[in-house]
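Enquirer: Here's a sequence, model it:
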Amino acid sequence: MKFGSKFGIFNTFDYNLDLKERKAKYMNYDGILCEKCNNDIYKRFYYCIYCYDKETDVNKKRHMKFGSNFKIFNTFDYTNLNLEERKAKYMNYDGILCEKCNNDIYKYDNFYCTYCYDKETDIIKKGHMKFGSKFGIFKTFDYNLNLEKRRAKYMNYD
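Expert: This next block holds a predicted model:
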């Protein structure tokens, strides 16, 4: 046998578990097999990549990947929340998906959709996406200000 006696069968109802619960359930197994297709479930993901790729329903894919603990990122939050408020709102979710393009938003990328950011051409909108509502553009004539005046002028920005 591939894994010996220490393997588990990943049941389709395990998709109802959040990622922490999935990890806890399968952490002591050397290998995990998908109940539906018998392919390996990688412990890095805790969902069947083969079944995920075959699935066409976007909502089912979200559920497979993140369980019940995912959130749709509201694009209004780019202008309505500063960066800290955005982090607080979305930090506790296993997955965050962009409402505009359905791509993953990684918490470690400062809570913005890198796909939409790369496609955006408006520098102001890009600033709001990356830095939140407390955002300003540093003007080149501000180089004429001394350091203290620059700090005072831009101290309220993220």
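Enquirer: make it CA atoms for all contacts and neighbour counts henceforth
Expert: OK.
Enquirer: Burial check on Leu33, number of neighbours?
Expert: Per other CA atoms under 10 Å, the neighbour tally for Leu33 reads 19.
Enquirer: ok, it touching Phe10?
Expert: Yes - Leu33 lies in contact with Phe10 (CA atoms under 8 Å); the separation is 5.8 Å.
Enquirer: Another for comparison:
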Amino acid sequence: MDWCLFIFTYVIAVLIQSHGFNIETERSRVLNVSAEWFGHRVMQHSSGIIVSAPLDKSSNLFKCSYASGSCSPINIDGVTRTDDWGMGLSLAVSPTTNQLLACAPHLAHPCGKNMYLNSVCYKFDGKFLTPAPQNITPGYQGKVAQQPRVCAILVFWSDLGPTSIKNL
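Expert: The predicted structure follows:
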């Protein structure tokens, strides 16, 4: 009987803690944009919102108006990407300057026979008026002139005695 009371109390406590809620349900608005993963990240920006669609091929960021319920794509670097670079997986807005930072962690580029995976970030001004946003590519490595040489020394401790270690 004690176990039944314990399990009943536990289930009630879990259900109370996991009950979901919405802050504003009366004035909600649904934005219907046919883009893959539309709504992955949502950030308030000025009087509108910025919405990311990281797997969309045509545009990965959208500026949406809450009043009209419409969204327009944000031009990134004037280039339409055809690969899944994941633009908009990370978004940040500066509350003081109203600048937007949008990042794509899946940018791959070839270097000889190797493929390097870098992230790329774009910094937009407060009104998206810049012709091309500022490209920030942290840790970008261009083509290496020579193949790196690897030197490894293997030491098997069980085969070496105390005097052999000193002679190394």
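Enquirer: Fetch the TM-score of the aligned pair.
Expert: For this chain pair, the superposition-based TM-score is 0.24 by TM-score structural alignment, normalised by the length of structure 1; 79 aligned residues with a CA RMSD of 5.9 Å.
Enquirer: and Gln44 of structure 2, what is it in contact with?
Expert: If you count contacts by CA atoms under 8 Å, 6 or more residues apart in numbering, Gln44 of structure 2 has them with Ile50, Val93.
Enquirer: buried ones in whichever strand or helix holds it?
Expert: Per DSSP states H and E, Gln44 of structure 2 falls inside strand 42-45. Within strand 42-45 of structure 2, the residues that count as buried by 16 or more other CA atoms under 10 Å are Val42, Met43, His45.
Enquirer: swap in stretch 105-115 of structure 2?
Expert: Using 16+ other CA under 10 Å as the test for burial, stretch 105-115 of structure 2 gives Pro105, His106, Leu107.
Enquirer: The first one reaches Ile136, doesn't it?
Expert: No - no contact is recorded between Pro105 of structure 2 and Ile136 when judged using CA under 8 Å, the distance being 11.9 Å.
Enquirer: Now do the shared contacts for those two.
Expert: Counting by CA under 8 Å, 6+ apart, the shared contacts of Pro105 of structure 2 and Ile136 are Val120.
Enquirer: which among the buried residues of strand 42-45 of structure 2 gets closest to Ala92 of structure 2?
Expert: Minimum separation from Ala92 of structure 2 among the buried residues of strand 42-45 of structure 2 (CA to CA) is found for Met43, which lies at 7.3 Å.
Enquirer: who touches the closest residue to Cys103 of structure 2 other than its chain neighbours in this structure?
Expert: Distances taken as CA to CA, 6 or more residues apart in numbering place Cys121 nearest to Cys103 of structure 2, at 4.1 Å, with adjacent residues excluded. When contacts are counted by CA under 8 Å, 6+ apart, Cys121 of structure 2 touches Leu101, Ala102, Cys103, Ala104, Asn135, Ile136, Thr137.
Enquirer: and the third one, how many neighbours does it have?
Expert: Neighbourhood size, Cys103 of structure 2 [other CA under 10 Å]: 24.
Enquirer: so it sits right up against Gln134, yeah?
Expert: No - look at Cys103 of structure 2 against Gln134 with CA under 8 Å: they stay out of range, at 11.7 Å.
Enquirer: what residues are shared contacts of the two?
Expert: Tyr122.
Enquirer: do you know how far Lys60 of structure 1 is from Gly8 of structure 1?
Expert: Remark: distance between Lys60 of structure 1 and Gly8 of structure 1 (CA to CA, to the nearest Å) = 22 Å.
Enquirer: Which one of these two is surrounded by more residues?
Expert: Gly8 (19 against 13).
Enquirer: The more buried one belongs to a strand?
Expert: Yes - per DSSP: H, G, I helix; E, B strand; the rest coil, Gly8 of structure 1 lies within a strand segment.
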